[in-house]
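[1] pasted the sequence and its predicted model underneath.
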Amino acid sequence: MKQAEINRSHPAVHTEANENLNNKSSKYSCPIEATLDLIGGKYKSIILWRLINGTLRFNELSKVIPQATPKMLTQQLRELENDGLVNRVVYPVIPPKVEYSLSDFGKSIIPILDSMCTWGTRYLKDFECD
């Protein structure tokens, strides 16, 4: 995001993308709120976590996230794609083949997901119900 901030504040650079960044940054009261907006959907963090190891097709994601309905999984994937965290590649074959992977920007969230996993593991261990 530092690069985006540099570009946005540089007087010689004024693009529609930078205008969108200005609009988004004014929408949030703090960086945590912005982060949660990007990864805080019901299945977004789980989708990102599953894509860490590589590309998956929709049905593969459905199998590893069985609690997500196809409609909800589609919605969450679209939001992640629109926010630039996930790449979606459609191959012109029949039946349709669509693959999802982390974008470079999406890969930047891996340390956060790793920390969430570590914290969650400790939480589950410390607060297990017998």
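    Structure's in. What do you need?
[2] only C-alpha atoms from now on, for both contacts and neighbour counts.
    Noted.
[3] which residues of this structure fall in helices?
    If DSSP state H is used as the criterion, the helices of the chain fall at 2-9, 16-27, 31-39, 44-51, 58-64, 70-82, 104-107, 110-126.
[4] which other helices and strands does the first one contact?
    Right, the one you point to is helix 2-9. Applying 3 or more Cα pairs under 8 Å, 6 or more residues apart in numbering; DSSP states H and E, we find helix 2-9 packed against helix 16-27.
[5] what angle separates the helix it packs on from helix 31-39?
    Taking axes from the mean of the first three to the mean of the last three Cα atoms, to 10 degrees, one finds helix 16-27 and helix 31-39 inclined to each other by 120 degrees.
[6] show me what helix 16-27 is packed against.
    Secondary elements touching helix 16-27 (3+ Cα pairs under 8 Å, 6+ apart): helix 2-9.
[7] now do the buried residues in the helix it packs on.
    The neighbour-count criterion (16 or more other Cα atoms under 10 Å) identifies R8 as the buried residues of helix 2-9.
[8] just stretch 92-99 next, same as before
    Quick answer for stretch 92-99 (16+ other Cα under 10 Å): E99.
[9] what's it in contact with?
    Contacts to stretch 92-99, defined as Cα atoms under 8 Å, 6 or more residues apart in numbering, come from residues 55-58, 88-91.
[10] then this one, side by side with the first:
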Amino acid sequence: MPVSKKEISPCPLDAALSIVDGRWKGTILWRLSQQPMRTSELRRSIPGITERMLIRHLQDLVRDGIIERIEELATPTRVRYQLTAYGLTLAPHLEALCAWGRIHLERTKPVNQK
């Protein structure tokens, strides 16, 4: 039986994947694992993402406790995002997935591009 996006599956893999599930969440997390970034910096660093989708994913990740939203006192107010201490525990796993992804991309390249 499929699990609703709002339900938490008892399967640990499903629980983990529910955090990074989404077209851009992995990329957002990867960027933030390198350094805290303002919303506009994140958007410029991820070609193709819309502002609406970026904000939606950021809100999801804040809600899940993976990243935190920090308002800087300035005029106008600046907002930056960074991984929480809990979110930092995800960084090694993102690195491992990225390494596997490189291998997979190489493996699936068309023969004439190898």
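    Yep, it's here. Because the structure is a prediction, the values reported are computed rather than measured.
[11] TM-score for the pair, please.
    Put the two chains on top of each other and the TM-score (TM-score structural alignment, normalised by the length of the second structure) is 0.86; 105 aligned residues with a Cα RMSD of 1.3 Å.
[12] on that earlier part again, kindly compare burial across the helices of the first structure and name the winner.
    When the helices of the first structure are scored by mean count of other Cα atoms under 10 Å, the highest mean neighbour count falls to helix 44-51 (a mean of 20).
[13] Provide the aligned range in the second structure for that one.
    Aligning helix 44-51 of the first structure against the second structure (TM-score structural alignment) gives residues 25-32.
[14] on that earlier part again, next, format the helices of the first structure as JSON lines and append distance to P96 of the first structure.
    What follows is those, written out as JSON lines (distance: least, Cα to Cα, whole Å):
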{"stretch": "helix 2-9", "distance to P96 of the first structure": "35"}
{"stretch": "helix 16-27", "distance to P96 of the first structure": "31"}
{"stretch": "helix 31-39", "distance to P96 of the first structure": "27"}
{"stretch": "helix 44-51", "distance to P96 of the first structure": "20"}
{"stretch": "helix 58-64", "distance to P96 of the first structure": "11"}
{"stretch": "helix 70-82", "distance to P96 of the first structure": "15"}
{"stretch": "helix 104-107", "distance to P96 of the first structure": "24"}
{"stretch": "helix 110-126", "distance to P96 of the first structure": "29"}
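[15] which position in the second structure aligns with P95 of the first structure?
    Under the alignment defined by TM-score structural alignment, P95 of the first structure corresponds to P76 in the second structure.
[16] next one: its match from L83 of the second structure, what distance?
    P76 of the second structure sits 23 Å away from L83 of the second structure, going by Cα to Cα, to the nearest Å.
[17] do H57 of the second structure as well
    Taking Cα to Cα, one finds H57 of the second structure at 14 Å from L83 of the second structure.
[18] returning to that earlier point: buried ones among the contacts of stretch 92-99 of the first structure?
    55-56, 88.
[19] just give me the match in the second structure for S115 of the first structure.
    The equivalent of S115 of the first structure in the second structure is A96 (alignment by TM-score structural alignment).
[20] let me fix that: Q67 of the first structure
    Matched by TM-score structural alignment, Q67 of the first structure corresponds to G48 in the second structure.
[21] ok, how many other residues are close to that match?
    The burial count assigned to G48 of the second structure is 9, neighbours taken as other Cα atoms under 10 Å.
[22] contacting residues around it?
    By Cα under 8 Å, 6+ apart, no residues touch G48 of the second structure.
[23] and it, how far from G22 of the second structure?
    Going from G48 of the second structure to G22 of the second structure by Cα to Cα gives 14 Å.
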